[in-house]
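Chemist: missing the sequence, but the structure's below:
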């Protein structure tokens, strides 16, 4: 069996450990997350090889170089970064993002993490109520609010991925 290890910030590790308790432990949760990710996203191309990339030299006319610079600048990328992203997108690699898209995705991840923490608090309070023999008073308005924020974040996530896929399709 393969071993995967990673380093994460201490505060994230504490929150992950708390979340993993209800999932059978950290290893069990990580295995489930990996299995879910693989089930959802079957690779459409061979994965990129890990290791040092090789250099490719391309020659363009001055007018093409100006066009490349303009296009890359509009995406907030360097010329080289834009060319590499274009080639990787055409090879079937995962989403190629520009700085604005990465920041939008980070904001969505932060919001979903905040929601996850709130849901954990709600679940913990509900569990404490059950253990103490009290009736659980569900905060329906809070749950509806969380549901709305999740739906909004997912809509924004779908939009970003859709816009990104549209951008890198041939003919752009």
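Modeler: That came through fine. This structure is a prediction, so every number in the text was calculated from the model and none was measured. Numbers count the residues shown, from 1 in each chain.
Chemist: C-alpha from now on. contacts and neighbour counts both.
Modeler: OK.
Chemist: Quick one: residues contacting residue 79.
Modeler: Applying CA atoms under 8 Å, 6 or more residues apart in numbering, we find residue 79 in contact with 68-69, 72-73.
Chemist: pull the longest helix from this protein.
Modeler: Secondary structure assigned by DSSP state H gives helix 99-131 as the longest helix of the chain.
Chemist: alright, now check it against this:
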């Protein structure tokens, strides 16, 4: 570990700059030291993957807008740019942890409502005129809840081909999407089964 004492104002300015460029003061110091000593940037820290870093230049107003957008999403400018790139390249949404939890909460709430409505439908079927179907209205409501759940999953995953368009009256999978998804699952399962199994280490007798 390397440390040093600097003026508090200078330290604050450096930390603010480091958050915008490297994500943290320690990461910025590590990069600057490696570049000074070896003439090249250091390897990424453990757990950060093996991706390559790409530098992007912004004008002052653009940089300010980027910082504001990243701050609003509770993330760093680099992470915000990466999410935008992935959205464009992979055609999949990139949600922040807070947004994911919010969408999951909506899904769980809808599922709880659906279960309650289905129980009400079963109770209504056992009451009143046996020739009638008093639970039909509740079953229609339960189906609407399932449609809403499908819309939430479509928004979360961005897989509109499988889950359907969220703004459709009744989201449905595109032709062949279900079959392709099932084929991918079967192929993944086959690959898993064909992997060589690791043999447990043999017990030794101490020799």
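Modeler: Yes, it's here. Here the structure is a predicted model, which is why all the values come from computation and not from measurement.
Chemist: What value does the TM-score take for this pair?
Modeler: The TM-score (TM-score structural alignment, normalised by the length of structure 1) is 0.41; 106 aligned residues with a CA RMSD of 4.2 Å.
Chemist: Okay, buried residues for the longest helix of structure 1 please.
Modeler: Within helix 99-131 of structure 1, the residues scored as buried using 16 or more other CA atoms under 10 Å are 101, 105, 108, 112, 115-116, 122, 126.
Chemist: do the same with stretch 14-32 of structure 1
Modeler: Neighbour count says stretch 14-32 of structure 1 has 16-17, 19-20, 26, 29 buried, by 16+ other CA under 10 Å.
Chemist: Any chance you could list what contacts it?
Modeler: residue 120.
Chemist: That one spans what distance, first to last residue?
Modeler: One end of stretch 14-32 of structure 1 sits 19 Å from the other (CA to CA, to the nearest Å).
Chemist: In terms of secondary structure, what does the helix or strand that contains residue 64 of structure 1 contact?
Modeler: In this structure, residue 64 of structure 1 sits in helix 62-74 according to DSSP states H and E. Packed against helix 62-74 of structure 1 by the contact rule (3 or more CA pairs under 8 Å, 6 or more residues apart in numbering; DSSP states H and E) you find helix 79-90.
Chemist: Now the helix it packs on: buried residues?
Modeler: For helix 79-90 of structure 1, by 16+ other CA under 10 Å, it's 79, 82, 85-86, 88-89.
Chemist: how far off helix 99-131 does the one helix or strand residue 19 of structure 1 maps to point, in degrees?
Modeler: In the assignment (DSSP H and E), residue 19 of structure 1 maps to helix 10-21. Relative orientation of helix 10-21 of structure 1 and helix 99-131, computed by axes from the mean of the first three to the mean of the last three CA atoms, to 10 degrees: 50 degrees.
Chemist: Show me what secondary structure element comes after helix 10-21 of structure 1.
Modeler: helix 26-40.
Chemist: And the helices in structure 2?
Modeler: Using DSSP H, helices in structure 2 cover 8-21, 25-38, 60-72, 77-90, 97-125, 136-157, 160-163, 177-194.
Chemist: Alright, calling it a day.
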